[in-house]
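Participant: Need a 3D model of the sequence below.
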Amino acid sequence: MIIGYARVSTQDQNTALQLDALNASGCEQIFHEHITGKHRERPELLQCMRTLRSGDVLVVWKLDRLARSLKDLVEIIDELQKRGIGFKSLTESIDTTNSTGKLIFHIFGALAEFEHSLIVERTKAGLAAARARGKKGGRKPALSDSDIKKAAAMLSDPMITKAEVSKHFKVSRTTLNAALNRNGFKI
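Facilitator: Okay, the predicted model is just below:
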């Protein structure tokens, strides 16, 4: 079975061009998404993926109608291949039901992996450079050093509980305990 998938890219976009191309390519069923790609939840795509069976072919007008990123695209096509489902993109002339289309898609996969490696490498380099300039990464501590000293002083009074101290500083008991332990206060 040949199944099509169409999706708008903006709220005011018309999918008539996509639908015409999918119908002309012989699609027996078309799933039509009215949600833009920025939304993670795409119910029509989920239904389309559930409908596809081994031997079927998923057809899209253009690659960017199916996925929001290269990584997303590679994951979707990989899932289709594992399930024995072919894929065609009309605009880019990609057809994974033949060897040339499979080769092109493997190149896309390699590019996505390369892109991911570059991002990881740049992130690590940026963090190292920030550390070298004395910047400290991560979230700001919930309690300052003076707050921790005040909390320890408050807890030295047996009439004051950790629950009261954590409520006073607007933190959880777990956060209070961790801060006290990290600064050498054993209370």
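Participant: all contacts plus neighbour counts: C-alpha atoms, from now on.
Facilitator: Fine.
Participant: residue contacts, residue 123?
Facilitator: Going by CA atoms under 8 Å, 6 or more residues apart in numbering, residue 123 touches no other residue.
Participant: Wait, a strand at it?
Facilitator: No. Per DSSP: H, G, I helix; E, B strand; the rest coil, residue 123 lies outside any strand segment and is helix.
Participant: Report the separation between it and residue 20.
Facilitator: 43 Å (CA to CA, to the nearest Å).
Participant: Helix, strand, or coil at residue 81?
Facilitator: Quick answer, by three-state DSSP: residue 81 is helix.
Participant: and it, how many neighbours?
Facilitator: Using other CA atoms under 10 Å, residue 81 is surrounded by 16 other residues.
Participant: go on, residue 109?
Facilitator: 19.
Participant: nearest spatial neighbour of it, skipping sequence neighbours?
Facilitator: Nearest non-adjacent residue to residue 109, counting by CA to CA, 6 or more residues apart in numbering: residue 74, 5.8 Å away.
Participant: May I have the residues that are in contact with that neighbour?
Facilitator: 105, 108-109, 112.
Participant: Which helix or which strand is home to it?
Facilitator: helix 70-82 (DSSP states H and E).
Participant: Just the buried residues of that helix, please?
Facilitator: Buried residues in helix 70-82, counted by 16 or more other CA atoms under 10 Å: 70-71, 73-74, 77-78, 80-81.
Participant: Please give the structure of this sequence too, so both can be compared:
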Amino acid sequence: MGELLGYARVSTTDQSADAQSEALSAAGCSRVWTETASGATTSRPQLSDLFSHLRRGDTLVVWRLDRLGRSLPHLLETVEQLDVDGVGFRSLTEAIDTTTSGGKLIYSIFGALAEFERNLIRERTNLGLAVARAQGRLGGRPPAMSGTQIKQAKRMRTGGMSLTDIREVLGVSRSTLYRHLK
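Facilitator: Down below sits the predicted model:
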């Protein structure tokens, strides 16, 4: 059997990871990596260092699920990669342990719920877009220049006005003006 390696994370410097570290040590972790970083942050050097120390048969232990993943899909992706690498995963608060049959079941249920949530979001988004199209609305960013402004810019250019002056009158950038005068 491999080692238990812990990871503790707090979001701000005002918070302390001491309680997490103590719980991880009490759970049998031989070493605990601690980090101060927002969960949404993709760059977490201590977590990367921990991953470089994990070996087949080891188990990554966290105090709570949200300490590891930025979101449920990210968490599931991370735990899936650990499984591929032959590394177990354990969350103390939620009592999930992927090295056991029950823990694998719970993890699978989380995966199914995340997929269900993604499908619901996709369905709602597509429905909203269909309703908007039926009402004549198109998505996306509004054009930088209206049709009237484009005609006005072409008339000004034909009349001999400089591009700089046209830009200033219409209040658009040079690239926008060039794009519409082609």
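Participant: Just the TM-score for the two chains, thanks.
Facilitator: Superposed pair, TM-score by TM-score structural alignment, normalised by the length of structure 2: 0.83. Supporting alignment: 178 aligned residues with a CA RMSD of 2.4 Å.
Participant: on that earlier part again, trace the residue nearest to residue 109 of structure 1 over to structure 2, please.
Facilitator: Residue correspondence to structure 2 (TM-score structural alignment): residue 74 of structure 1 is matched to residue 76.
Participant: in structure 1, which spans are helices?
Facilitator: 16-24, 43-51, 63-66, 70-82, 99-132, 145-155, 162-168, 173-182 (DSSP state H).
Participant: Go through these and pick out the most buried.
Facilitator: helix 63-66 (a mean of 18; mean count of other CA atoms under 10 Å).
Participant: That one vs structure 2, average distance?
Facilitator: On superposition with structure 2, the average gap between helix 63-66 of structure 1 and its aligned counterparts reaches 1.0 Å (mean CA distance after the TM-score superposition for structure 1).
Participant: So what touches that helix?
Facilitator: By CA under 8 Å, 6+ apart, the surrounding residues in contact with helix 63-66 of structure 1 are 5-9, 37, 60, 73, 89, 91-92.
Participant: next one: stretch 108-119 of structure 1
Facilitator: With CA under 8 Å, 6+ apart, stretch 108-119 of structure 1 has contacts from 70-71, 74.
Participant: Equivalent analysis for stretch 34-53 of structure 2, please.
Facilitator: By CA under 8 Å, 6+ apart, stretch 34-53 of structure 2 touches 5, 7-13, 17, 21, 33, 66-70.
Participant: tell me which of those is nearest to residue 175 of structure 2?
Facilitator: Among the contacts of stretch 34-53 of structure 2, residue 70 lies closest to residue 175 of structure 2 (CA to CA), at 38.0 Å.
Participant: Spit out the contact partners of the closest one.
Facilitator: So residue 70 of structure 2 contacts 39-41 (CA under 8 Å, 6+ apart).
Participant: May I ask which of those has the most neighbours?
Facilitator: Neighbour max across those (other CA under 10 Å) = residue 39, 17 neighbours.
Participant: which residue lines up with it in structure 1?
Facilitator: In structure 1, residue 39 of structure 2 lands on residue 37 (TM-score structural alignment).
Participant: and if you look at residue 105 of structure 2?
Facilitator: In the superposition onto structure 1, residue 105 of structure 2 corresponds to residue 103 when matched by TM-score structural alignment.
Participant: how near is that match to residue 49 of structure 1?
Facilitator: As for residue 103 of structure 1, its distance to residue 49 of structure 1 is 23 Å (criterion: CA to CA).
Participant: Ok, residue 106 of structure 1 next?
Facilitator: 21 Å.
Participant: do residue 142 of structure 1 as well
Facilitator: Using CA to CA, residue 142 of structure 1 is found at 45 Å from residue 49 of structure 1.
Participant: One more: residue 89 of structure 1?
Facilitator: Per CA to CA, residue 89 of structure 1 is found 16 Å from residue 49 of structure 1.
Participant: Tell me if I'm right that residue 181 of structure 2 and residue 149 touch.
Facilitator: No. The pair residue 181 of structure 2 and residue 149 does not pass the contact test of CA atoms under 8 Å, sitting 10.8 Å apart.
Participant: Let me see the contact set for the nearest residue to residue 172 of structure 1 once chain neighbours are set aside.
Facilitator: Nearest residue to residue 172 of structure 1, sequence neighbours excluded (CA to CA, 6+ apart): residue 166, at 5.7 Å. Neighbouring residues of residue 166 of structure 1 by CA under 8 Å, 6+ apart: 172-173, 176.
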